[in-house]
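Engineer: Prediction below, plus the sequence it came from.
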Amino acid sequence: MATPAFEEIAETFEFLDDWEDRYRHVIELGKAMPPLDEAFRVPAFKVDGCASQVWLRPMIDGQGPGARFDFQGDSDAMIVRGLIAVLHALYSGLTLTEVARVDAPAELARLGLNEHLSSQRSNGVRAMVERIRATAAAAA
C-alpha cells in the first residue's frame, strides 16, 4: 500500500539506472521540502537513533482511527532530509489505521535504498518509521 506521491517516486527510480542518480534525486526531494520552523526543533520532536539530527513534527487532522496523518520533518544532513521527504510521500494523507498497515521496509526496498544506505542511515530510517507508527498508533 503506497500513496500516489510515493508511487511517483518509485516510478522515477525505475527510470534512474544509476544509484548516484537515485541518490541525487533523494537529495533533490529533500531540498524541495519546506524547512521546519525552529520552534519545532525541540527534544519532543527529535528522533533518537539517527546519526544526524532529525525532527519529525506530526500533524493529525481529525479524531480516532480515521484521522488523517501528516508530518513535517527536517534534518541537518541533505540525504536524510531527502529520506524524510520519501517517508513523507509514503505516509502523508493516510488514515491512522492505514499508517499501521504500511510495510515500510518492503516499500523502501522497491527504491533499492536498503543496498545503498550505510547501516547508520538504515537505522535512522527505521527509527523514523518507528516514530511515525508509534505516533499514529497513540493518536488512533
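Structural biologist: Looks like it came in fine. Residues are numbered from 1 along each chain as shown.

Engineer: contacts and neighbour counts: CA atoms only from here.
Structural biologist: OK.

Engineer: all helices for this structure, in order.
Structural biologist: 4-15, 19-32, 78-91, 96-101, 104-109, 113-116, 119-139 (DSSP state H).

Engineer: Which other helices and strands does the first one contact?
Structural biologist: When you say that, I think you mean helix 4-15. Applying 3 or more CA pairs under 8 Å, 6 or more residues apart in numbering; DSSP states H and E, we find helix 4-15 packed against helix 78-91.

Engineer: structure B:
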Amino acid sequence: MDLNELKETFEFIEDWEERYRILIDLGRQLPEFPEAERTEANRVEGCTSNVWLVCRRDETDPQRLIFLADSDAFIVKGLIALVLMAYSGATPEEIQRTDIREVFRQLGLERNLSPNRRDGFFAMVDRIHELAAEAQAA
C-alpha cells in the first residue's frame, strides 16, 4: 500500500477504530529491524514509546535514502509505516519538499491521535529530515 491508497481507504472508513486496525496492520508489515540497531544513538527523541530509526543509502541508487524503523508500541509501528511510505526511497531533496503535515491532516490523524502520539510522529519526521540533511551534506 502507498500513501495515495491509504488516503483513499481512509476516505471510505468513518470509524476511527477501523483506521487504527489498518495502521496496526501496516505496522505489522514493517521489515525486520536489526537488533544491533536498537541503540540509544538510533532512538528517536520526543517519542513516548521507544522508536529506533536508521538511514542507509539505497545500494542500487545511492542518491536515494532507505529508512528502517521500529517501535515497541503497535500503533506507533503503524505511524512508522506511514512515515516510511512518505520518505523511504526518496532523495534528500524530495524528503525536504515532502509536506507530511498535509498528509497527516488528510488522513485525519490530527483529530484522532493523542498529543503524545502526534508529537512522537513529528519527532520521527524531524529526525528523518535531519538524517536527509546530513546525507545531502556528505
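Structural biologist: That came through fine. Keep in mind it's a predicted model, so treat the numbers as computed, not measured.

Engineer: TM between them?
Structural biologist: Here the superposed chains carry a TM-score of 0.92, computed using TM-score structural alignment, normalised by the length of structure 2; 134 aligned residues with a CA RMSD of 1.4 Å.

Engineer: As TSV, the helices of structure 1 with mean neighbour count and distance to Arg57 of structure 1 would be great.
Structural biologist: Shown next, in TSV, are the helices of structure 1 (neighbours: other CA atoms under 10 Å; distance: least, CA to CA, whole Å):
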stretch	mean neighbour count	distance to Arg57 of structure 1
helix 4-15	15	19
helix 19-32	17	16
helix 78-91	23	11
helix 96-101	20	15
helix 104-109	16	19
helix 113-116	14	24
helix 119-139	18	10
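
Engineer: wait, which of the ones you listed is closest to Val42 of structure 1?
Structural biologist: For Val42 of structure 1, the closest of the helices of structure 1 is helix 119-139, at 15.0 Å, according to CA to CA.

Engineer: still on that earlier bit, would CSV of the helices of structure 1 with distance to Val47 of structure 1 be doable?
Structural biologist: As requested, these are exported to CSV (distance: least, CA to CA, whole Å):
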stretch, distance to Val47 of structure 1
helix 4-15, 22
helix 19-32, 17
helix 78-91, 12
helix 96-101, 18
helix 104-109, 17
helix 113-116, 20
helix 119-139, 7
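
Engineer: Go through the ones you listed and name the closest to Met59 of structure 1.
Structural biologist: Of the helices of structure 1, nearest to Met59 of structure 1 by CA to CA is helix 119-139, at 9.8 Å.
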